[in-house]
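Student: pasting a predicted model and its sequence here:
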Amino acid sequence: MKNDVIVGLGSNIDPMTYIEKALTQIKTRFLSVNVSEFIFTEPIGFKHQAPFCNGAVRFTTDLSAEALKSWLLALEDALGRIRTENKNGPRTIDLDILVWNGKIVDPDVGERDFLQSALKALQPTLF
C-alpha cells in the first residue's frame, strides 16, 4: 500500500548544505516528491543558537510509519546529527513525520506557524 507522507525538515548548522543533502536522499528513495518553501525561524526553547531553516517534503512510500521513522533517524545520523539532552539544541538536520495519509501526527504542527504554512503549501485540504 502506498502511504502519503509529509516530513518536516529543519537545520541550524550549515542548513542549506544539510537540507539539500537530506532532500537528495529523500528524492532518491521515494516517489512523487514535492517540496515546500523553506524559511528561517527563530529557535524555540533554547534561544542562544542560530536561526533554523524549516520546510517540509511530501512523498509516497511503501514503508510503514515505524520503518520510515527508522529510515529518517538513520539519515539524521548519516548527516552528522548529534543527539544531546537539549531537545531544542542545534542540529545538522531534524526529520519528523508530520502527516501520515492525510492525518496530522505530530503535535508540534498545532503550535508552530511555520509547520502549518509548509503543510498548507503541500496539502491545502489539511486545514
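Tutor: Perfect, I can see it now. Please read these numbers as outputs of a predicted model, since none were measured by experiment. Residues are numbered from 1 along each chain as shown.

Student: CA only for contacts and neighbour counts going forward, please
Tutor: OK.

Student: can you give me the strands in the chain?
Tutor: With DSSP state E as the criterion, the chain has strands at 3-11, 31-35, 39-41, 52-61, 94-100, 103-104.

Student: could the ones you listed be laid out in a markdown table, adding mean neighbour count?
Tutor: Putting the strands of the chain into a markdown table (neighbours: other CA atoms under 10 Å) gives the following:
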| stretch | mean neighbour count |
| --- | --- |
| strand 3-11 | 22 |
| strand 31-35 | 14 |
| strand 39-41 | 15 |
| strand 52-61 | 22 |
| strand 94-100 | 20 |
| strand 103-104 | 14 |
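
Student: put this beside the first:
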Amino acid sequence: ITGNLLALESLTEEHPDVQLLLCESGGDNLAANFSRELADYTVYVIDVAGGDKVPRKGGPGITQSDLLVINKVDLAEAVGADLDVMRRDAKAMRGDGPTVFAAVKNGVGVPEIEHAILDAWETAMRKGSGAK
C-alpha cells in the first residue's frame, strides 16, 4: 500500500495538471487488504475462471466496491461457470451496486467500465466544485 501511495504522490507532483489517477492495488478479497479509505473509487475485478461461486462468497471486494467487474465471461463455458448464477449472486451480494460482465481482452464491457469510472469522477468533480 505504501508503495502505491508513494507512486501516486510522485505522479501528482510530476504532473500537477492531471485530474485522474488510476492505481491497481492487486491483492485479494480479504478484509485486511481491502480498505475504502485508500481510494476515492474502487473497482473489484473477479475472473470467471475462479468459478461461478465467487460472487456468493461475498467479502469486502464483492460487497463494498463501487464497481464489480466479472471478467473473462468468454471462458464461462470452458470452465463450467454459469453466468446467470454469477449475475444472481452478485445482485444478492451487492444490491443495486453496479456489476459489469466483461471480456476485456476482446473489448466486451469496456465501454461500460469506462462510463462507470468517468461518471463517478465527473460527479465527484462537480461536488468538489460546488456545481450540480
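Tutor: Nice, thanks for sending it over. Every value quoted in this text rests on a predicted model; they were computed, and no experiment measured them.

Student: TM value for the aligned chains?
Tutor: After superposition, the two chains reach a TM-score (TM-score structural alignment, normalised by the length of structure 1) of 0.24; 63 aligned residues with a CA RMSD of 5.3 Å.

Student: now tabulate the strands of structure 1 in a markdown table and tack on distance to Gln25 of structure 1.
Tutor: Formatted as a markdown table, these follow (distance: least, CA to CA, whole Å):
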| stretch | distance to Gln25 of structure 1 |
| --- | --- |
| strand 3-11 | 13 |
| strand 31-35 | 11 |
| strand 39-41 | 21 |
| strand 52-61 | 12 |
| strand 94-100 | 12 |
| strand 103-104 | 23 |
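
Student: of those strands, which is nearest Ala74 of structure 1?
Tutor: strand 94-100 (10.2 Å; CA to CA).

Student: sorry, back to before: for Lys69 of structure 1, which of the strands of structure 1 is the nearest?
Tutor: Nearest of these (CA to CA): strand 94-100, 7.2 Å.

Student: quick one, the closest one and strand 3-11 angle?
Tutor: 150 degrees (axes from the mean of the first three to the mean of the last three CA atoms, to 10 degrees).

Student: what packs against strand 94-100 of structure 1?
Tutor: Applying 3 or more CA pairs under 8 Å, 6 or more residues apart in numbering; DSSP states H and E, one finds that strand 94-100 of structure 1 contacts strand 3-11, helix 65-78.

Student: again, only using 10 Å
Tutor: For strand 94-100 of structure 1, the packing partners by 3 or more CA pairs under 10 Å, 6 or more residues apart in numbering; DSSP states H and E come out as strand 3-11, helix 15-29, strand 52-61, helix 65-78, helix 113-122.

Student: pull out the buried residues from the host helix or strand of Arg88 of structure 2.
Tutor: In this structure, Arg88 of structure 2 sits in helix 83-94 according to DSSP states H and E. By neighbour count on 16 or more other CA atoms under 10 Å, the buried set for helix 83-94 of structure 2 is Leu83, Met86, Arg87, Asp89, Ala90, Lys91, Met93, Arg94.

Student: for those residues, which one is nearest Gly3 of structure 2?
Tutor: Arg94 (29.9 Å).
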